[in-house]
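> Sequence and predicted structure, then a few things I'm wondering about:
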Amino acid sequence: MALKSFIEVRPDSHFPIQNLPFGIFNHGGGATSPPRPAVAIGDYVLDLSAIHSAGLFDGPLLSDSDCFHQSNLNKFLELGRAAWKEARATLQKILSSADPALQNNASLRQKALLPMDEVQMVLPIAIGDYTDFFSSMHHAKNCGNIFRGPENAINPNWFHLPIAYHGRASSIVLSGTDIVRPRGQGHPTGHSPPYFGPSRKLDFELEMAAVVGPGNELGKPVDVNEAADHIFGVVLMNDWSARDIQAWECLPLGPFLGKSFGTTISPWIVTLDALEPFACDAPKQVPRPLPYLAEERSKNYDISLEVRIKPAGEEDSFIVTKSNFNHLYWTLTQQLAHHTINGCNLRPGDLLGTGTISGPETESYGSLLELSWNGTKELSCGKASRKFLEDGDEVIFSGLCKGNGYNVGFGTCSGKIIPSLP
């Protein structure tokens, strides 16, 4: 019999009992109501501090832990997969239609189950470090074709290791936060000095990001076949990019001001356990990876991704791309294993971005750089057209797995561009 919650969940909801993503919420504000952990269930959030205080987390790993009385999820992440499974099993049990513990306790339901539209979500984790990978072959090929031509579209090293750079953790913000158009330098024209001013080529990047659970000790790499135990879950991520600033600055050390001004993530972390029914084989890797990257099973997840743009002044948003997480060439576990192979120590709450997720078709490209082919084509957005983002534009990501009679979704990840500071 299919698992069913006693809470009514709409058929198109992203948050049925099969999902139960984790986040941090605030209700009422002020010192009397600090941020605290929750899971999403239908149109409600379930306050995990209230559930723990009521003694319903009675398993050996969580009964005496204060991880659900924290203002972020880092302490829970550090406990590892056994504790995550214990929490998921407990929550699915008490939310099921067959269990009376919460269903028949009116006072606890009133305290612990809060309408989602009455709470404010905040960043779910304290992010100490953020790394951004470059793991989509289609995106890498498109970028190479644009800037170097088809003869040298993808550098030879790309097929041997997951390429990445160290991002800026301090400018990671929650969905719904406005993004100020960045200022910086751009390519000079002729013999003039470099352009300085607001970015003229502001872009989105359709990404997802792995949230690190238990870290590893400095000097001790994580085995690729054990890397999944170090990944708590996944969020949607828009790693905004100022293409003109980035193009001028990136040689020889790579992105800096063109990327560090803002990165947006969705509020709910969908666990790998919730995604497991949607696991699928990753693309065949040629040449075969070196032994430390060779997985017993190399897998991705079938997550449909969509990007909408709501142009400035318009009431409607318009789909500009549809992609899928399964287009990634390098898997999450390979990314994490490679990150640690030199002895680098990851910590709970670290964020590992996948890089832009583009598919093979034009309509599945994951950035305006590709969709407009670096500004040489117009992209239709209803009555408006775009090459790059304009002030007032809102970009909305969504992600969804389609199960048998239910969805496992991520909600949305959105941000609006506001004008550059004077």
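Perfect, I can see it now.
> CA only for contacts and neighbour counts going forward, please
OK.
> Show me where the stretch 301-422 of the chain has its helices.
Secondary structure of the stretch 301-422 of the chain (DSSP state H, counting those that start in this stretch): helices at 332-340, 368-371.
> Please convert the ones you listed to JSON lines, extending it with mean neighbour count and distance to Ile319.
Shown next, in JSON lines, are those (neighbours: other Cα atoms under 10 Å; distance: least, Cα to Cα, whole Å):
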{"stretch": "helix 332-340", "mean neighbour count": "24", "distance to Ile319": "27"}
{"stretch": "helix 368-371", "mean neighbour count": "24", "distance to Ile319": "12"}
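> Use this one as the comparison:
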Amino acid sequence: MTVALDHTHDAAARSWIEAANGEGADFPIQNLPLGVFSTGSAGPRCGVAIGDQILDLKLAAERELIEGPAAATLSVENLDRLFALGRPAMRALRHAVFALLREDNDRRDGSLLHPMRDCTLLLPTSVRSFTDFYVGIHHAIRCADVLGQGENPLPPNYHTMPLGYNGRASTVRVSGENVRRPIGMRKPIGQPQSSFGACEWLDFELEMGFYIGPGNPVGEPVAIDQAEDQVVGYCLLNDWSARDIQLFEMAPLGAFNSKSLSTSISPWVVTADALEPFRIAPMKRLPGAGPVPAYLDGAADQECGGIDVTLTATLSTAAMRAAGAPAAHLLETGSRYLYWTCAQMVAQQSVTGCCLMPGDLIGTGTISGPDQASYASLFELSVGGREPLVLPNGERRMFLEDGDEVSFTGRCSRDGFVPIGFGACSAQILPALA
């Protein structure tokens, strides 16, 4: 794998859509993320975010403004068929859209655009399968420390392979859909007995997600040197967690009800090509970790298999919104703290012959940094509910309360290139059912 830059990454390029050229814009012409949207008069269709507008890919294909293999996939209701074509076809689509939207295009067609504020954003793929990994090493170490396991914070296999579990694809939801407080069997730290009722330790986890492209046949693992070609795009991901339910159910099979309530994702898929300028070497392995197994050890992946995305989380309470106050900043972290790469996660998921399918979603696990300013969950920030956070308006939080809204953002910056963003991943907590 080599970093593949082309004319679509040119920092001097501008769009005829002015909102795409503004400083701080998430969706300049160098980004062109893919998504699915609907309007009041039309059902789901594929689109590209540009500034504060959405380019209607279905309409562009019908007018023969987009050609090639990708054009035939743009009349359906999600991105599965496009992702199945893989990165070369998606790159050709990116080039075609770039040409349509660049400032020097003398055939500008505003009828292809929809104001984003007038559109409903939907899940970008069918998400037939969802896997969540656990490769944020600082999160793993911090949680073990909070639980009093600081002397041996990591299981022995943590340095040998990326750990993960198969999650609930059925409860993956797009940003903006509210999250219902779950009920279940719970036992917070310090309570001698379990009880049934509404979760009292509801938490967020700041993660990234990535989407699978062509996939692989059953029984045929994806080799590490081909695994990066399976990763076609990225999103922000909130792995909502019911901590008091989780603490009681973890032994012996791991999280179950505590993780199945909801997973929120940002609606726009920032393509792998858009992120090429922001490739970095993966996080260095800890001293004494030992060698990476051969099936996870790719030379190109070790050179530039990481991505550099700055991630933030904010919290807005009902009282803040009533007072017109801004959301409170909670943390800033980054994808540079992932201990394993996305290619390694693909290779690990498929090593037994597990079939990955176009549009499948894989989560990275919670991406905490090494200090309190970068802890990516309330469980870490509040030291397991023992040290509440004091918000700017004086409110205190150990875990999330009804009416709280959590929002994630992601942004890539590098000298010589135009910064790009992911948009928001947000949801508000609704009360538990009586």
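Here it is on my side, so go on. This is a predicted model, so every value here is computed, not measured.
> re earlier: compile the helices of the stretch 301-422 of the first structure into TSV and extend it with columns for distance to Gln185 of the first structure.
Listed next are the helices of the stretch 301-422 of the first structure as TSV, based on distance: least, Cα to Cα, whole Å:
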stretch	distance to Gln185 of the first structure
helix 332-340	31
helix 368-371	18
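> what sits against the corresponding residue of the second structure for Gly359 of the first structure?
Alignment note (TM-score structural alignment): Gly359 of the first structure maps to Gly369 of the second structure. Under the criterion of Cα atoms under 8 Å, 6 or more residues apart in numbering, the neighbours of Gly369 of the second structure are 138-139, 333-334, 337, 375-376.
> One more pass at 6 Å, please.
Contacts for Gly369 of the second structure (Cα atoms under 6 Å, 6 or more residues apart in numbering) come out as 138, 333, 375.
> and if you look at Leu328 of the first structure?
135-136.
> Any figure for the gap between it and Ile24 of the first structure?
Distance, Leu328 of the first structure to Ile24 of the first structure, by Cα to Cα, to the nearest Å: 29 Å.
> re the thing from before, in strands only, show me the contacts of Gly369 of the second structure.
The strands, defined by DSSP state E, take in Thr333 from the contacts of Gly369 of the second structure.
> Distance to Pro221 of the second structure added to the contacts of Gly369 of the second structure, as a markdown table?
What follows is those, written out as a markdown table (distance: Cα to Cα, whole Å):
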| residue | distance to Pro221 of the second structure |
| --- | --- |
| His138 | 29 |
| Thr333 | 32 |
| Tyr375 | 34 |
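> Just the buried ones from the contacts of Gly369 of the second structure?
For those, a burial check counting by 16 or more other Cα atoms under 10 Å picks out 138, 333, 375.
> got a list of what the corresponding residue of the second structure for Ser13 of the first structure touches?
The alignment partner of Ser13 of the first structure in the second structure, by TM-score structural alignment, is Ala25. Counting by Cα under 6 Å, 6+ apart, Ala25 of the second structure makes contact with nothing.
> helix, strand or coil for Ala25 of the second structure?
For Ala25 of the second structure, the assignment made with DSSP: H, G, I helix; E, B strand; the rest coil gives coil.
> next one: Phe196 of the first structure
Assigned with three-state DSSP, Phe196 of the first structure falls in the strand class.
> ok, and the closest non-adjacent residue to it?
Closest residue to Phe196 of the first structure apart from its sequence neighbours, by Cα to Cα, 6 or more residues apart in numbering: Gln185 at 4.4 Å.
> what do you get for Phe6 of the first structure?
In space, Phe6 of the first structure comes closest to Ser97 once its chain neighbours are excluded; the distance is 4.1 Å by Cα to Cα, 6+ apart.
> Residue in the second structure paired with that neighbour?
Using TM-score structural alignment, Ser97 of the first structure pairs with Glu103 in the second structure.
> these two touch, right, that match and Arg14?
Yes. Counting by Cα atoms under 6 Å, Glu103 of the second structure touches Arg14, with 5.4 Å between them.
> More neighbours: these two, which one.
Arg14 (19 against 16; other Cα atoms under 10 Å).
> residues in contact with His305 of the first structure?
Careful, residue 305 of the first structure is Leu; it's not His. Taking Cα under 6 Å, 6+ apart, one finds 322-324, 398-399 in contact with Leu305 of the first structure.
> need these in a markdown table with distance to Gln103 of the first structure, can you?
A markdown table is the format used below for the contacts of Leu305 of the first structure (distance: Cα to Cα, whole Å):
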| residue | distance to Gln103 of the first structure |
| --- | --- |
| Lys322 | 39 |
| Ser323 | 39 |
| Asn324 | 37 |
| Ser398 | 31 |
| Gly399 | 30 |
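> And the helices in the stretch 151-300 of the first structure?
So, for the stretch 151-300 of the first structure - with DSSP H, counting those that start in this stretch - the helices run 243-249, 272-275.
> just to revisit the earlier point, which one of the buried ones among the contacts of Gly369 of the second structure is nearest Leu122 of the second structure?
Nearest to Leu122 of the second structure among these is Thr333, at 26.8 Å by Cα to Cα.
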